[in-house]
Each structure stands twice: as C-alpha cells, then as structure tokens.
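Q: okay, structure incoming, though there's no sequence with it:
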C-alpha cells in the first residue's frame, strides 16, 4: 500500500510526498487497512492533521475510512463532522460509468479488438491494410490496440477503427482468413457510443494527471457527464437508452449526494463561485434534491469558514500573549530605559481589533463580487492556463481568512491516479534481479527517491 501526502507549502505550491510504501498482508479487511494507515499517520505525527483521505471505490477501503473517521472524530480533530473526510476517486467512478456503457456493445468491441490483433501481429498483413487505406485516401494513421486496464484506450481504439471502417471489408476480400468484419449497423452503434465516450475521455484526461490537478477542476466536467447521460436517456435507439439507464444508476450511486470537496473547491475557484453550483446542481440532480444540495454546500462553506475564523482569532490571541511576555521580559531587563515602543503598541492594537468580527466577512465579500474573468495573454485556452492557486496567492491579503481555507481545500486530490503511479516505480525497484529486497529496503528506496527528486527539482516520472 502506498500512502501519499498532499499539502500546500508557504509559497502556494502544491506538494506531494510518498510517506509510506508498506506491505499489507492479506486478508485486506477494512480493519487491516485502517491499522496500516493509522500507523503511518502516527509515525509521521499527522494523525490530528489529516483533512481528507482519497481512495478508490473498493468496499474494504470504504470500511477502513469509516473506522478511521470514527477514531479521529473521537479525538476531536475532524472538521465539520467528517463531511469532507472520505473522497472517492473520480477516475475510478468515471471508469465504472463507462464500463456500464461499453457492456452493451461488448461483442462489437471484441470483434474490433480481435480484428486489429490479427492485422498488427504481422508486418505483411499491416502493409496490405495500409495499401488499401492509402488507395481510399485515408492517410497513414496507425491502428490502435486497447489496453484492457484503461477504458479510454478502448475509446481511442474505436475512434481509429471508425476511420478505417471502409478498409476492413476490403481487407477481408484480400485476406479470407480475416473473419472480423463489422456490419454498417454495428459501425453506427460504435459511432453513437463513441460520441458519448469522447466526453468521458476528456474528463479522464483531466483527472488522470500524474502531477495531480487542483480539486476545483472536476465539477465543471462531472456535470457534463451527467448532462450527456440524461440526453442519451431519450435517444431514439433502444441500446443507447439502456446504456444511459445503466450509467445513470452508477452516477446516482456514487454522486447521488453532492461531493462536498468537489463542490467547495469549485466555489473557491474565483471563475465559478456559487454560480456554478446553482447552475450545474439543477442539471445533475432532480429539482428538489438539487436545491437541497445547494443549501448544504452553502451551509458547509459557512461552517468551514467559521472554523477558519476561530483558528485565526486563536492565533492572534496567542501572538498577543507571546508579545506581552516579551514586553514584560524586556521591561524587567531594562528598568532604566524609558522607551515607549510605539510601533509594538500599535501592532498590538491592530491585532486586538482584528478579532472583532466585521459586518461583512471575507466569505461575504468574495461571494458578492462577480466571478473572475480570466483572459490569457498569449491567446491560448484561458481555462487551461488559469492558476487558481496563483490567484489566491495574489489575493491572500484581501481575503486573509478565506485564503487559508482555500489552502486546505484546493490541494485535495479527487483521484488516486498520481498515487497509483508509485506502483509503476515500485515495479522498477522490485524487479526479477532484486526480488529478495526486504520490505524496509524497498520502502526506503521508493520514499527516498520520491523525496530526493523533489529536492533536486526533477520530474517524478510514472
């Protein structure tokens, strides 16, 4: 099991560190996973600092998070009742939605796959196929074979195969042993399905970055998936309606209630604020449920902000107490000196007034202002180039308390893809010639290389 920590440093830069790469022997029950996680947190001294935990959708993981949430809640260190503690991996949920759809044309996908395998396994067959494609003026694009563990590779395989749909029957006439010819009706099904998969492929690319994206980027894509599913639920083709029904069931199972981290992160994106929530929740959810979820997000936002206010005031009081101790020590040590210390007195005055609640809070001002319109200077896609963390860094003085909340929420990973890439690295460390490494040695190699790459500013390749 790999345990990865995500946090924001003092320069508003996202940081990721592997804390543990440990052996968890079976059976992998929830209590076993909980014990391994708790031991990692205790070893690093962060048990009372864990804000959220992102895991995939295995039932054992869900059970482990429930147990751990109860333990931390008893310690009194779980904000807003643990409402943001458990984060489901967005990439895994997207995969489940797609697999539900692909099952309806599984036989067609298998025919395309077997046909491509037959062609690409031999250079002479591939040359014949390419010659036919050139005569049809289809260019020299290569056939793509999917990887069974990555659904979007199926999309790319089908997308490329559609381009060559006129080549396959002509290839069959030349190569009689080629048996995987798809009918025009079947190609129509593939094209209809691929139109929907294009949206899901885009979402997958967003959530699957190894250098994980900030959590504010997901809600604008999630509602697009739900919108597409709802549109296809009224499609004229029965097989499309059946697919949409299966996907809708999966969507309601995992996102039937608002994902609080995803929602709050979207609000803390100055381009969206509550406007995106009010817009897309009425699309994602039924009218009555959508309205209730909007209220829940707003109430949770205010509750979390109040916690930040309390922490801010406690910090000021502690600073004042420390300043008084220093001032007293200075007076005792310098009895003969009669210096008024005007600047010090003024700073204490500012801090004491800072505790008094203003009529409008940071949150009130932020939500009342219009959304931020970002225009890229170089003319490229503005959304792709916008840096939410950079915006908060520039506005940290204006929103002194709300910016602290943004530091907690925006770094939360909505997918486990970046962490799972550590297993690819692990496969290079524990390979056939070094299969007898001890557990502690493997852990030191994985964790040490991860931290060292950050120290020397090298890219942490998957």
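A: Alright, I've got the coordinates. Just so it is clear, the model here is predicted, and its values are computed rather than measured.
Q: contacts and neighbour counts: CA atoms only from here.
A: Noted.
Q: all helices for the stretch 351-462 of the chain, in order.
A: Ranges of helices within the stretch 351-462 of the chain are 362-368, 382-385, 388-394, 402-409, 417-429, 439-455, based on DSSP state H, counting those that start in this stretch.
Q: would you convert those into TSV that also reports distance to residue 138?
A: TSV is the format used below for the helices of the stretch 351-462 of the chain (distance: least, Cα to Cα, whole Å):
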stretch	distance to residue 138
helix 362-368	52
helix 382-385	32
helix 388-394	42
helix 402-409	48
helix 417-429	36
helix 439-455	45
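Q: nearest to residue 69, of those helices?
A: Among the helices of the stretch 351-462 of the chain, the nearest to residue 69 by Cα to Cα is helix 402-409 (17.9 Å).
Q: second structure follows, compare the two:
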C-alpha cells in the first residue's frame, strides 16, 4: 500500500516510523510515501506566480482599489450594468496563500474589462488615486495568464475528487502537465514563468 500526504516534516517522521515497523514492506518502503497530486500542483503554480507580469499587478491593484470602498463598488456595479455585461459574478479578491484565487480574480476582471474602461471615463479621481491604471494590453496579458492557469485549476479539481478512484489517472495527468509546460515555455511572454514551474515539476 501507499500513503499520500503533503510534505510537512511531521508526516515524514510518522511515515519513517511506520516503514521501520511494517513487516515485508515493498522495496524497503521506498515507494510507501506518495506526494499529494493536488498539493504538488499547488507548489508548481505558486512557484510560477513569483514571476507575475506587471500587467497582472496593475489589474490586482485596480480590483483592490474598487473593492476597498462601498461607494466605488456601487459605481462599478453601475458601470457593469451600463456596459450590458451579462455575467453575474462581481470582482474577486486574490489571497496570497491560494493561487487559484489569483486565477479567479484575473478571470472575472477580464470578463468585466469593459466596466473598468467605463469606470475610468466617469471617475476622474481614479487615475490620481492609483500610480498606474490598467490598459487594454494589461487585460490581454491577463487573459493569457487565465488560459495558462486554467489547466492547473481543472487538474486540481479533478484530482481532488473523493468519490471515485484516481490512481489509474495519475500518469496521464502528469504527462499532460508536462506537455502543457513545454508548450508555454515556447511562448516568450511565459518562458521564465513556465521554466520555473517546470523546475518544480521535475523536482517532484
């Protein structure tokens, strides 16, 4: 059998304790501890997010600026309505400890980009309050990040299922992540980010 745990030091000690006491364990326990697939994906993506583009930072600051005031929120909701945007979601704040929150924030912000443009036109203090506001190129870059990270979001969800067997899926999923990283390494704008993620991927 195997046991899947994250890489906390206390888990290593506990599993080493078991390995020493279990009789006839396969290959001396070399394969007893299996890393959690979703946890590894989290580590890979977090490594990549250390190389976030300036465009992502601009959009992040803009989202926080609007969400930090009830008055701004009301004005932005009016801009959404006047832009005839049909999606029901509102601006999503990211969280430093959850990479998928950054993905969700960028995806929603990109879907609401027309409301951002309208908000900029209607509120003169917007540009003076922020050092730099978003441009069209920032949203195009963020759309690229969303496309790149979507794969990891889907994989994390599918491999975190608790009501179906997953062991037979791991190898194919691991190869798919490898192919995905290689593809994006070939794109100049994502080369550094994807390369860092690949180094973490190969470590595990």
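A: Cool, the structure landed. Because the structure is a prediction, the values reported are computed rather than measured.
Q: which of the helices of the stretch 351-462 of the first structure sits most buried?
A: Comparing the helices of the stretch 351-462 of the first structure on average neighbours per residue, with mean count of other Cα atoms under 10 Å, the densest one is helix 402-409 at a mean of 21.
Q: quick one: the residues in the second structure that that helix pairs up with.
A: Following TM-score structural alignment, helix 402-409 of the first structure has no partner segment in the second structure.
Q: and that helix, what other elements does it pack with?
A: The contact analysis (3 or more Cα pairs under 8 Å, 6 or more residues apart in numbering; DSSP states H and E) places helix 402-409 of the first structure against strand 2-8, helix 260-267, helix 287-333, helix 388-394.
Q: closest one to residue 448 of the first structure among those?
A: Of all these, it is strand 2-8 that lies closest to residue 448 of the first structure, at 13.1 Å by Cα to Cα.
Q: tell me what angle the closest one forms with helix 439-455.
A: Regarding strand 2-8 of the first structure and helix 439-455, their directions subtend 30 degrees when assessed with axes from the mean of the first three to the mean of the last three Cα atoms, to 10 degrees.
Q: show me what the helix or strand following strand 2-8 of the first structure is packed against.
A: Using DSSP states H and E, the next helix or strand after strand 2-8 of the first structure towards the C-terminus is strand 14-21. The elements that strand 14-21 of the first structure packs onto, with contact taken as 3+ Cα pairs under 8 Å, 6+ apart, are strand 2-8, helix 30-44, helix 439-455.
Q: now the second one: buried residues?
A: The reference is to helix 30-44 of the first structure. Residues 30, 31, 32, 33, 34, 36, 37, 38, 40, 41 are the ones in helix 30-44 of the first structure that count as buried (16 or more other Cα atoms under 10 Å).
Q: circling back to that earlier point, could I get the helices and strands packed on helix 402-409 of the first structure as JSON lines with distance to residue 403 of the first structure?
A: Written out in JSON lines, the entries for those read as follows (distance: least, Cα to Cα, whole Å):
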{"stretch": "strand 2-8", "distance to residue 403 of the first structure": "12"}
{"stretch": "helix 260-267", "distance to residue 403 of the first structure": "12"}
{"stretch": "helix 287-333", "distance to residue 403 of the first structure": "10"}
{"stretch": "helix 388-394", "distance to residue 403 of the first structure": "6"}
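Q: pick the most deeply packed of these.
A: Per-residue neighbour counts averaged over each of those give the maximum for helix 260-267, namely a mean of 24 (mean count of other Cα under 10 Å).
Q: which other helices and strands contact it?
A: Secondary-structure packing of helix 260-267 of the first structure (3+ Cα pairs under 8 Å, 6+ apart): helix 219-232, helix 273-284, helix 287-333, helix 402-409.
Q: quick revisit: and the helices of the stretch 351-462 of the first structure: which comes nearest residue 207 of the first structure?
A: Judged by Cα to Cα, the one of the helices of the stretch 351-462 of the first structure that comes nearest to residue 207 of the first structure is helix 417-429, at 7.8 Å.
Q: fine by me, thanks again.
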